[in-house]
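Colleague: Sequence unavailable; structure follows:
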């Protein structure tokens, strides 16, 4: 800014002070009203309502001081004598207001209520944005005002330290820096505009154009005797106009259809009342696919010849609105799927409970959990898992009405709120439509997945009269559906609450089981058909609970998977079994040890390294340790080829357990480099009488032996089954016919036993 004469500076500063006080009264009233609304909405959520009332009293006094100052100043006839004092009073009032507003986040910030936290920050942002229209006549005031609020607010958010607060602090900083930049640019523009009024109109317009471009603002004026509006150079660019003189209706057509009437009404109001008006609207620029958001202030002026003009200032506030929208989306929507998040879901459910309560209707909450999602994540990778969740989200939305509400609660859990239903039948029909998604294969990478899910249904009001109870009831019903075979739905009943409590207690006990040494291993012999002796054993985990007694693996393995303990338990099994194998070898007993591992453990990044460390610690030779994985785990060829290859290189064998129940192809088996196929007991139990089972087992044994695999038949319980398998050429047999799983101390004696496998009077 160039230097100006002292006399011109005095005139300019006088006009600045006039402009500052001109709108101060209404702003002070608005500030007090906004503060009151914020206190009564947010204050109760902060558990400091009394403090918020004290704060409201303080800011009301500050607003009253500023309002009285504005009233007195605007009625003064001779302002020049005390101009400096009045400017000082204005500054003091502005800084007191800034300090008062910024202290709100310290005095009654709603901890534990993310939506209200975002609301408070948005209110503060609105206050800061609104201050531009009042304070932007003075660069120093607008700078200090915004910096006070920014610094005090960000210090509070950063000290809280949680993820949401830090994200809000970042967005808050970006927003205030943008507003500060715009405010200072506008202040510079207005200051120069006042100076330039002392110069020629041509010189004024030249400098104003530069200011417009920097601050993303434009100006227009309309001589009411003409049909054309005169646009500033920057506004010509923003509107995509061909010239600075544009017909009014042509400008209006660029406004979004939904906003056009509001803009016209604002102009009509200014013409009729003479009062200044402000309006926000969306404007379509030249060759732009997106709408830019404009904030426009319109004022009526009359020149010295009493000719009527309209003057408008326009600012592109798209960036500000975008920042506000990002804050809102972060608080209410799931970033991955675009569905409502848990917080938004809860607010919606609370609102709908009030609605149906008034209308004497019902609503249903459906709690959905994807079956097998952890396996998908572990075998295909997290990126593919995310893609699967995105596709599931789209499909779920397609199965409900427009008025129904779908949310992702987290992980693989979703929920649907069905509003205003008459009975549970509609909820059941919706659940059936969701379950029918199993017929639509979802393509994820090179894999096609048939969606499976378990659904729990809770009905308001009989299954819960508040949001939290309803969600717990639906969750309990979902768990019941999962326990009863998965891919089904269940309505809530009271017994499920007791089951849920039992489940939570089991989870708590399971977390302590490793620490308290409550697990033990038993061993089931694997018998060689040729030698008729024990060739190896399979280590099987057992949980001896101090109160419950024996707990079957079927009752705790899934729980261990769900709460993230399965890897620790798996490592304990591998190490304990390896230690036992070492002790047997010291006794001269050479037995192959087979251990089962979970999908997540086998897929973990450090699994091979862990097995190698055990191999070295217990001096495990090649072929002495075999890792068993289920056939369904082996579907991710790319993921598991490397793991199997590394284990193979280290002399660790790999077996596919429950073979025949999954989807392995011959090409997959060849690439995985496995050593053993274990025929699932579901085929063995019907031998030899069931023809289909017999054909299946014959095919598996013939194929496996032909490809060079070892074959182990599991679940053998009768002599007839044993003889049938021997005739097929199965080299190994395992089951109750020879021995149940036994304590480690019994294995040496069993190892001495010669089992009768061949028919009497026939050679082995």
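Modeller: That came in fine, so what should we check first? All values reported here derive from a predicted model rather than from experimental measurement. Numbering: from 1, shown residues only.
Colleague: C-alpha only now, for contacts and for neighbours.
Modeller: Will do.
Colleague: Verify the stated contact: residue 439 with residue 448.
Modeller: No - with contact defined as C-alpha atoms under 8 Å, residue 439 and residue 448 do not form a contacting pair (11.4 Å).
Colleague: Tell me where the stretch 401-550 of the chain has strands.
Modeller: Using DSSP state E, counting those that start in this stretch, the strands of the stretch 401-550 of the chain run over residues 405-410, 413-421, 442-444, 447-449, 453-460, 489-491, 519-528, 533-545, 549-551.
Colleague: Contacts only, for residue 478.
Modeller: Residues in contact with residue 478 (C-alpha atoms under 8 Å, 6 or more residues apart in numbering) are 367, 368, 369, 454, 455, 456, 457, 489, 490.
Colleague: Counting neighbours, which bits of stretch 307-326 end up buried?
Modeller: 309, 310, 311, 312, 313, 314, 315, 316, 317, 320, 324 (16 or more other C-alpha atoms under 10 Å).
Colleague: Could you do stretch 723-732 as well?
Modeller: 723, 725, 726, 729, 730, 731, 732.
Colleague: Same question for stretch 164-180.
Modeller: Taking 16+ other C-alpha under 10 Å as the criterion, stretch 164-180 shows 164-169, 171-173, 175-176, 179-180 as buried.
Colleague: With secondary structure and distance to residue 576 as added columns, please give the residues you listed in JSON lines.
Modeller: Shown next, in JSON lines, are the buried residues of stretch 164-180 (DSSP: H, G, I helix; E, B strand; the rest coil; distance: C-alpha to C-alpha, whole Å):
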{"residue": "164", "secondary structure": "helix", "distance to residue 576": "44"}
{"residue": "165", "secondary structure": "helix", "distance to residue 576": "46"}
{"residue": "166", "secondary structure": "helix", "distance to residue 576": "45"}
{"residue": "167", "secondary structure": "helix", "distance to residue 576": "46"}
{"residue": "168", "secondary structure": "helix", "distance to residue 576": "49"}
{"residue": "169", "secondary structure": "helix", "distance to residue 576": "50"}
{"residue": "171", "secondary structure": "helix", "distance to residue 576": "52"}
{"residue": "172", "secondary structure": "helix", "distance to residue 576": "54"}
{"residue": "173", "secondary structure": "helix", "distance to residue 576": "55"}
{"residue": "175", "secondary structure": "helix", "distance to residue 576": "58"}
{"residue": "176", "secondary structure": "helix", "distance to residue 576": "60"}
{"residue": "179", "secondary structure": "helix", "distance to residue 576": "64"}
{"residue": "180", "secondary structure": "helix", "distance to residue 576": "65"}
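Colleague: The structure to be compared is supplied as follows:
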């Protein structure tokens, strides 16, 4: 330093050296806004040489296309507070480092390379008295940062667009559990708009009624399985696809968009350093699947017609009830219910009415027991009630008595007044069995005893009932082998024309020559055959043998003979009946054989249109048709008029009531009159006395059969009868 230099000169020289040597782009202006310093770094960043601006008041030239103050100018003028917003709208702030300094940033599009972003800091320069004598402004090229920031924003925008447009419902939370994304699919499924969720930590409100972490919260915090298990007991598992992710299933009944079942997967989001930076949770609406599963489960365990428990669910509940009964030492009752006369209603009026009757009965049974008891439908007209822990056998009897009364009340279905009672069997745990199968079997046996006792009553199981159940099972087993072992026999009851006294035909009657029990009557084995389905092959055998014998008798007698064969309801409805009859007739129908098929009212009234079609086919083959047991079922005179019957058979019960003061004469007279009006023949069965014969003859009955003329006899005896007819 020379002797003439002052401290001010020294300070100025030092400032010049500092400004010139700093790598930070820097320029200085004095109190008159003239540029006094413009360092090399400033030249490089602005592309403007110091010589072009030093000594001028044009510090703005490198930055702006027209004159305007730079930040240093505003500081010198003392107008920074007032003017900064105008020139640096939203892009300025007071310096947090140097008191009195201001910071701002701006984009300068005219700089080479597509423009530059510069950050600048302006600080006032003061003299010794504190007077502002200038300002220094530093620049920083933040173009790379800004472009990176812009790229990040664009990336985030694209990500947000992808997330928002993603069809999978999802939301994202940060490490502070604040919601950062809540896409449109999430809005739709949950019914909560994103505006209510973004930036909040209240994501639980979208799912639950009370505060609790959602799965994403647990995953974001890195919680272990124990914590997750406490909230999602039994409904969670680790993801097999995403490390650290968890999956769960839950039911949400209160969503604004409606009740939902959701499956959700929450995966952690990691920062660059590997720390937890939040979590993403995706949702899948599995409501339809769960409802379908529920329907399938319900169908698998419930009766479709009535909605009651089915056999599978009954067995399951009975098993559990037995477990509790053993543990508690309590009573348990199994009530087996079988509707009386339901088959007549179903066969006569059709399945639609029968089904509605079953529904009504089901509701009545359910209303007769306690809410916790199980009511199941296990067959067409069979129900079972499981009574858990009744106080006593007397209480069970009271419940069943009330139940029978309810079921027996008249039901009106489509204008038909129907009255079906029920027969009920009861087995008790532990007295009557220790397992489900035994209790059910014993209740069933008791029910059959109730039916045998006159129906519309109940019986508790007793050990001797086992014998009957065992007998029935054995009967069905033996009946299955009866055909192949040639144990079935046909007897024939002659049918006599009253006008001529001549035998005009015979009714084929089935008997079973059991190898151990001897002759078994139809009343014992025909119901078993009907229930088991064996009636169809047995009926075919009867038809085949009757036609074969009838053919030979007709040829031998040299005149027309009629063979009458009974058709069961199940046989009549079996597919291909008409074709089967035609085949048999072609094989055995030569000569003057006349086949007559006897059908009960209930058989043909099951499905009127189908029955009429079958009957017409049979008539076209020359088969005669007789309505058997007329007047004993749900008669429909319209069907009798429209169906192609040839004859009405008066049931033996009406014949038996003649001359006994029970209105039998009036009924028979009405039946004969009806037949005459419809141009139908009349045959009476069960004629055993001369008085019955005389009355029937007087009233105009055409034919008869019964013990008065002949008991059912073997084929050989019938041939003899044809050759040597009895007198009169």
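Modeller: Structure's in. What do you need? Computed from a predicted structure; not experimentally measured.
Colleague: re the thing from before, out of the strands of the stretch 401-550 of the first structure, flag the one nearest residue 702 of the first structure.
Modeller: In terms of C-alpha to C-alpha, the element of the strands of the stretch 401-550 of the first structure nearest to residue 702 of the first structure is strand 519-528, at 17.5 Å.
Colleague: so the closest one aligns onto which residues of the second structure?
Modeller: Using TM-score structural alignment, the residues of the second structure aligned to strand 519-528 of the first structure are 488-497.
Colleague: So what's the gap between the matching stretch and the chain middle?
Modeller: Relative to the centre of its chain, stretch 488-497 of the second structure is centred 55 Å away, using C-alpha atoms, centre = their mean, to the nearest Å.
Colleague: repeat for stretch 103-122 of the first structure
Modeller: So, by C-alpha atoms, centre = their mean, the centroid of stretch 103-122 of the first structure is 21 Å from its chain's centroid.
Colleague: Which residue is the nearest non-sequential neighbour of residue 181 of the first structure?
Modeller: residue 215 (7.8 Å; C-alpha to C-alpha, 6 or more residues apart in numbering).
Colleague: Tally up the residues packed near the one you found, please.
Modeller: By other C-alpha atoms under 10 Å, 19 other residues sit near residue 215 of the first structure.
Colleague: quick one, what contacts it?
Modeller: 181, 182, 185, 186, 315.
Colleague: Comparing the strands of the stretch 401-550 of the first structure, which comes out most buried?
Modeller: Greatest average neighbour count among the strands of the stretch 401-550 of the first structure goes to strand 453-460 (a mean of 28), per mean count of other C-alpha atoms under 10 Å.
Colleague: That one: average distance to aligned residues in the second structure?
Modeller: Aligned to the second structure and superposed, strand 453-460 of the first structure gives a mean residue distance of 1.8 Å (mean C-alpha distance after the TM-score superposition for the first structure).
Colleague: if I look at the closest residue to residue 276 of the second structure other than its chain neighbours, how far off is residue 280 of the second structure?
Modeller: Once flanking residues are discounted, residue 276 of the second structure sits nearest to residue 270: 4.8 Å by C-alpha to C-alpha, 6+ apart. To residue 280 of the second structure, residue 270 of the second structure is 11 Å away according to C-alpha to C-alpha, to the nearest Å.
Colleague: can you check residue 694 of the second structure too?
Modeller: For residue 694 of the second structure, the distance to residue 280 of the second structure - C-alpha to C-alpha - is 99 Å.
Colleague: What of residue 123 of the second structure?
Modeller: Counting by C-alpha to C-alpha, the gap from residue 123 of the second structure to residue 280 of the second structure is 46 Å.
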